[in-house]
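**Student:** Take this sequence and fold it.
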Amino acid sequence: MPEMPEVEVVRRGLAPYVTGRTIDRVEVHDVRSIRRHTPGADHLGDALVGRRIRSAVRRGKFLWLLDDHLDDALMVHLGMSGQLRVSAPPATDPASVGGPGAGPTGAAPSEGPASDPVKHLRVRLELDDGTRIDFIDQRIFGGLWLSPLEETADAAPAGEGDDLPLIPSSAAHIARDLTDPQLDVERTVAAIRRSRASIKSLLLNQQVVSGIGNIYADEALWAARIHYERPGESVSAAKVRQLLAEARAVMERALEVGGTSFDALYVNVDGRSGYFARSLNAYGREGEPCPRCRAPIRRHVFQNRSSYVCTRCQRR
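**Tutor:** As a prediction, the model looks like this:
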């Protein structure tokens, strides 16, 4: 599943194409991808056509588009394999006027295989300048829907991409992520240390801190030398702060290179894959030597997920 860096790469890539543009047409090719919009496809199309998009906003793994009326937001959740792919006329393509090496992602150039932009097309938005935004989803765990807006609990901006203190109700339960300047780090530390749950499950709990998934949890735990099964209450406050700092650092490094792609299921809006997978220290490195101590990296099954751990650095 795309984690915070991958969704932020998509948001940055999408924003130049949609900001200030009006939705002219909506095509729903598979109603399963709008199942959370219970009024159905016709209602979604009627509600979206004519909207002028104000901004693309993200909190954690949730992405949404705001329009000028500020009554509700178009939610986009990528699920396991969702993509937003952009096709713009050359004269209006922001990537064509950015100079050498420029691209629509807002991050460093990435590389990798591009997935089929047609086979798994589920929803298409056409904008007033001819740009097409395609939602492609092979496994159909993601989707689009409209969600009413409400004020943020702390009256601060809801997420990255806009300064309004308005958040879709569908995302209001999601905690702030580690790159959010409004995050109360000490409150997050206290929440982790109050819990008997395993430290990894707490990192993955989007109501504790958002945006972290399996890959970056394993990488942060490796960096902080913490075993994934340790209860949150057994980890010192200083160690939890270090863990959160490591998680933020690894996600920021991933963001710089377009995120982490192991296959064509995650790509940027221009169809390119991120290449942070080359820089992973623990995740996916079963049997390889730990970069720090040379002991073998082991793969364990934890809560139906793979967890990668150094047998020497991260003692239980």
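**Student:** switch to C-alpha atoms for all contacts and neighbour counts from now on
**Tutor:** Noted.
**Student:** ok, residue 201 - how many residues close by?
**Tutor:** 20 (other Cα atoms under 10 Å).
**Student:** the helices in the chain, which residues?
**Tutor:** With DSSP state H as the definition, the chain shows helices at residue ranges 4-18, 41-48, 185-193, 199-204, 214-224, 237-256.
**Student:** Could you work out which of those reaches nearest to residue 54?
**Tutor:** The closest of the helices of the chain to residue 54 is helix 4-18. By Cα to Cα, the value is 8.0 Å.
**Student:** Next, format the helices of the chain as TSV and append distance to residue 33.
**Tutor:** Supplementary listing: those in TSV, determined by distance: least, Cα to Cα, whole Å:
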stretch	distance to residue 33
helix 4-18	18
helix 41-48	10
helix 185-193	33
helix 199-204	25
helix 214-224	24
helix 237-256	27
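**Student:** residues contacting the closest residue to residue 193 other than its chain neighbours?
**Tutor:** Of all residues not flanking residue 193 in the chain, residue 233 sits nearest, at 4.2 Å (Cα to Cα, 6 or more residues apart in numbering). By Cα atoms under 8 Å, 6 or more residues apart in numbering, residue 233 lies in contact with 192, 193, 194, 195, 196, 197.
**Student:** Tabulate those residues (JSON lines), appending neighbour count and distance to residue 266.
**Tutor:** As requested, those are exported to JSON lines (neighbours: other Cα atoms under 10 Å; distance: Cα to Cα, whole Å):
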{"residue": "192", "neighbour count": "25", "distance to residue 266": "30"}
{"residue": "193", "neighbour count": "20", "distance to residue 266": "34"}
{"residue": "194", "neighbour count": "12", "distance to residue 266": "35"}
{"residue": "195", "neighbour count": "14", "distance to residue 266": "33"}
{"residue": "196", "neighbour count": "13", "distance to residue 266": "34"}
{"residue": "197", "neighbour count": "16", "distance to residue 266": "30"}
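**Student:** Quickly name whichever of those is closest to residue 238.
**Tutor:** Each of the contacts of residue 233 was checked against residue 238 using Cα to Cα; the closest is residue 193, at 10.7 Å.
**Student:** any idea how far that closest one is from residue 241?
**Tutor:** As defined by Cα to Cα, to the nearest Å, residue 193 lies at a distance of 11 Å from residue 241.
**Student:** The structure of the following sequence is requested for comparison with the preceding one:
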Amino acid sequence: MPELPEVEVVRRGLEPRTVGRTISGLEVLDARSLRRQAGGEDRLRAAIVGRTLTAVVRRGKFLWWRLHDEDGAEAGEALAAHLGMSGQMRVTTPHGVPSAPALPDQGPAPDPLRHRRVSLHLDDGSRIDFLDQRLFGGLWTSPLVEAADGRAAGLGSPDALLPASAAHIARDLLDPAADLPAIARRIRERRAPVKSLLLAQEVVSGIGNIYADEALWRARTRYDTPGEALSQRRALSVLRAAGEVMERALAAGGTSFDALYVDVEGNSGWFARELAAYGREREPCPRCGTAIRRVPFMNRSSHFCPRCQRRR
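**Tutor:** Take a look at the predicted model:
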């Protein structure tokens, strides 16, 4: 958490507020958020201050900004970010952007001042704050390389260039360049449980525990079914279900259970109230009425309907 829909909500929030702006300063409050930056804070400052943000791109759960120098030339490296388990990107204008008050069914209102780790100051007086309670996320620069298939690197990308640090990440299900039949075949080549394959970022990126459970419920497929036991048709059904549920989550602003995920203005997402399986242990299945079960799986939990998602 956050997963693909939440990161895409953040990307869409950052795009109109940051593209075309120049980074005028870097403020580091906790160097642990720069652990992936070669050369540390000094190298990051030298690489980004004075550079213009020309695009904000996402592949899976990875975000990055394309950078140009003052002459308009491509910088040759991107400013990359990963939100980890609890990262947030919050945008503050010169007049401030207070958190929106929470509605009763929208989750708690987060505190925008807690856990600020890094801030990027922009030339219009605005500021991008990176907040991270659990410190699994971070920012760093990475040289640009060409995507293996030569197609646009991700949503928001003007071309096939992406950070080398994200080159191993597979395309996600909201990417127009994603080849669903090929992803289904990769899943069917593995003996691993289908849920673990949905979570494997080198197979298909961006899916986490929440949306894997929801996709498998929609596709009537049990979480521990081996990938090799799926037909091509069923594997495609699982992938399409995952894409559909993430599109619905994106339209609802993502899924917020607490203050760990909010958009760039501090708003929580609404999709938690539409979840059919995840977090619904002992509640009736929306489809058949059987109680949803929760079982341990890969140091996480899997939620499923024992009737709709029977062992095959």
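**Student:** Fetch the TM-score of the aligned pair.
**Tutor:** The TM-score (TM-score structural alignment, normalised by the length of structure 2) is 0.94; 300 aligned residues with a Cα RMSD of 1.4 Å.
**Student:** Of the helices of structure 1, which is nearest residue 286 of structure 1?
**Tutor:** Nearest to residue 286 of structure 1 among those is helix 214-224 (12.3 Å), distances taken as Cα to Cα.
**Student:** quick one: the closest one aligns where in structure 2?
**Tutor:** Alignment of helix 214-224 of structure 1 against structure 2: residues 209-219, by TM-score structural alignment.
**Student:** Where do the strands of structure 1 begin and end?
**Tutor:** Secondary structure of structure 1, counting by DSSP state E: strands at 23-28, 53-59, 62-67, 72-77, 82-87, 121-127, 132-137, 143-151, 166-168, 297-302, 305-310.
**Student:** Flag every buried residue along the longest one.
**Tutor:** Spelled out, that is strand 143-151 of structure 1. 143, 144, 145, 146, 147, 149, 150, 151 (16 or more other Cα atoms under 10 Å).
**Student:** now the fifth one
**Tutor:** Using 16+ other Cα under 10 Å as the test for burial, strand 82-87 of structure 1 gives 82, 83, 84, 85, 86.
**Student:** mean shift between that strand and structure 2?
**Tutor:** Compared with structure 2 after fitting, strand 82-87 of structure 1 deviates on average by 0.3 Å (mean Cα distance after the TM-score superposition for structure 1).
**Student:** so that strand corresponds to what in structure 2?
**Tutor:** Aligned using TM-score structural alignment, strand 82-87 of structure 1 spans residues 87-92 in structure 2.
**Student:** what do you get for the last one?
**Tutor:** Against structure 2, the aligned range for strand 305-310 of structure 1 is residues 300-305 (TM-score structural alignment).
**Student:** circling back to that earlier point, just send the buried residues of strand 82-87 of structure 1 back as a markdown table, with distance to residue 316 of structure 1 too.
**Tutor:** Shown next, in a markdown table, are the buried residues of strand 82-87 of structure 1 (distance: Cα to Cα, whole Å):
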| residue | distance to residue 316 of structure 1 |
| --- | --- |
| 82 | 36 |
| 83 | 38 |
| 84 | 40 |
| 85 | 43 |
| 86 | 46 |
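**Student:** which two of these lie the greatest distance from each other?
**Tutor:** Using Cα to Cα, the pair of the buried residues of strand 82-87 of structure 1 lying farthest apart is 82 and 86, separated by 13.4 Å.
**Student:** so residue 208 of structure 1 makes contact with residue 193?
**Tutor:** No - Residue 208 of structure 1 lies out of contact with residue 193 (Cα atoms under 8 Å); the separation is 11.2 Å.
**Student:** still on that earlier bit, show me what the residue nearest to residue 193 of structure 1 aligns to in structure 2.
**Tutor:** If you follow residue 233 of structure 1 across to structure 2 using TM-score structural alignment, you land on residue 228.
**Student:** who's in contact with stretch 249-266 of structure 2?
**Tutor:** Outside stretch 249-266 of structure 2, the residues within contact range by Cα under 8 Å, 6+ apart are 1-2, 5-6, 8-10, 13-14, 85-91, 97-100, 106-112, 133, 268-272.
**Student:** In structure 1, what range does that stretch match?
**Tutor:** The counterpart of stretch 249-266 of structure 2 in structure 1, counting by TM-score structural alignment, spans residues 254-271.
**Student:** buried sites along that stretch?
**Tutor:** Using 16+ other Cα under 10 Å as the burial criterion, the residues of stretch 254-271 of structure 1 that qualify are 254-261, 264-271.
**Student:** cool, stretch 206-213 of structure 1 as well?
**Tutor:** Neighbour counts over stretch 206-213 of structure 1 (16+ other Cα under 10 Å) mark 206, 208, 209, 210, 211, 212, 213 as buried.
**Student:** Quick one: residues contacting residue 136 of structure 2.
**Tutor:** By Cα under 8 Å, 6+ apart, the contact list for residue 136 of structure 2 reads 33, 83, 84, 85, 86, 87.
**Student:** if we can go back for a sec, nearest approach to residue 169 of structure 1 belongs to which of the helices of structure 1?
**Tutor:** Between residue 169 of structure 1 and those, the shortest gap by Cα to Cα is with helix 41-48, which sits at 17.4 Å.
**Student:** Strand 72-77 and that closest one, what's the angle between them?
**Tutor:** 120 degrees (axes from the mean of the first three to the mean of the last three Cα atoms, to 10 degrees).
**Student:** ok so, going back, identify whichever of the helices of structure 1 lies nearest to residue 74 of structure 1.
**Tutor:** Nearest to residue 74 of structure 1, of all those, is helix 41-48, at 8.4 Å by Cα to Cα.
**Student:** buried residues in the closest one?
**Tutor:** With burial defined by 16+ other Cα under 10 Å, the residues of helix 41-48 of structure 1 counted as buried are 41, 44, 45, 48.
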